[in-house]
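Student: give the three-dimensional model of this entry:
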Amino acid sequence: MLNQKISEDLKESMKAGKEFETGVLRMLLSSLHNKEIEKRGKDGDSALSDEEIIEVLSKEAKKRKEAAGIFNNAGRRDLAEKELKELELIRKYLPEQVGAEEIEKVIKDVIEKIIKDPEGKQSSYGARFGKVMAEAMKELKGKADASAVSEAAKKFLANAQ
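Tutor: Coordinates of the predicted model:
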């Protein structure tokens, strides 16, 4: 399980004296612990599945990516580099991301499916976009960044009209 892997890596980084890595791994475990507490309130069982762990890690990765962009725009290269290092460390625990070609293939398949549906063909651009995103993210969840999927969907929907 991913949770155990992160805990083991934390112990190793502490033994090796890697302060930066230790801090990032502690932060990840803290985020996972918070999610467990949140889940415990809903249904009593607090153990997170790997899918839920990946969801938490993806959110943390997204935060780092956004923060790095903001720091770059503000001229704080040092802080941007720190965020990117954290992002790199978090990505070690995420499944490999699919490329643009795979995203485009999934989007094309989903659009074809929706256009074949009589209701999908007549619906507005916004409604079709929502359907395409929902179906595509079901297939690509955890494997692709939602913003990349969104851009591909917009591009192909504009061409499909």
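
Student: going by C-alpha atoms from here, please, whenever you check contacts or count neighbours.
Tutor: Fine.

Student: state the helix or strand in which residue 26 lies.
Tutor: Residue 26 is located in helix 19-43, with elements delineated by DSSP states H and E.

Student: list the buried ones in that helix?
Tutor: Taking 16 or more other CA atoms under 10 Å as the neighbour-count basis, helix 19-43 is seen to contain the buried residues 21-22, 24-25, 28-29, 31-33, 35-36.

Student: quick one more, to check against the first:
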Amino acid sequence: MSLKEQITDDMKAAMRAKDTGRLGTIRLLTAAMKQKEVDERIELTDAHILAIIEKMIKQRKDSITQFEAGGRQDLADIEKAELQVLSAYMPAALSADEISGEVAQAIAATGAAGPQDMGKVMAVLKGKLAGRADMTAVSALVKKALTHA
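Tutor: This next block holds a predicted model:
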């Protein structure tokens, strides 16, 4: 079952269960997916959908930080609930050791010799780790590995 079909099935299940919070979040996700399909005139793959979900998760995390800083715990709780629903669609996260291993493999595969080769290494890693690791942290690991190489 594709990710798109799973999301549609989950939306139907939320409707039947009258779970308005979950339903609202899934509807936001499907709207974002349809928007991308219309804008780019493409059929979304699981990789495209994961990128959309990743972006929405990042937005929720930023909102939670802002709401908590502003003393609006009620709004932060809503964002946390949405974050939980969206996170369920992401693949299992990799451990720090697995990420380090992937970074080492990518550096070896590209023949990267210094910081100027960071783009090559990140291009390889982005495809492998998208949705399974925080790419900001991966970028920091690559930078550290290349500067000490």
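
Student: hmm, back to that, just checking, what packs against the helix holding residue 26 of the first structure?
Tutor: helix 2-16, helix 50-73, helix 77-91 (3 or more CA pairs under 8 Å, 6 or more residues apart in numbering; DSSP states H and E).

Student: would you mind getting the average deviation of the first one from the second structure?
Tutor: Compared with the second structure after fitting, helix 2-16 of the first structure deviates on average by 1.5 Å (mean CA distance after the TM-score superposition for the first structure).

Student: which one of the helices and strands packed on helix 19-43 of the first structure lies closest to residue 144 of the first structure?
Tutor: helix 50-73 (9.7 Å; CA to CA).

Student: before we move on, back to that, closest one to residue 134 of the first structure among the helices and strands packed on helix 19-43 of the first structure?
Tutor: Relative to residue 134 of the first structure, the nearest member of those by CA to CA is helix 50-73, separated by 16.0 Å.

Student: okay, the closest one sits on what stretch of the second structure?
Tutor: Per the alignment by TM-score structural alignment, helix 50-73 of the first structure matches residues 46-69 in the second structure.

Student: with the first structure overlaid, how far apart is the matching stretch on average?
Tutor: In the superposition with the first structure, the aligned residues lie an average of 1.7 Å away from stretch 46-69 of the second structure, counting by mean CA distance after the TM-score superposition for the first structure.

Student: quick one: distance of that stretch to the chain centre.
Tutor: Once both centres are worked out by CA atoms, centre = their mean, to the nearest Å, stretch 46-69 of the second structure turns out to sit 7 Å from its chain's centre.
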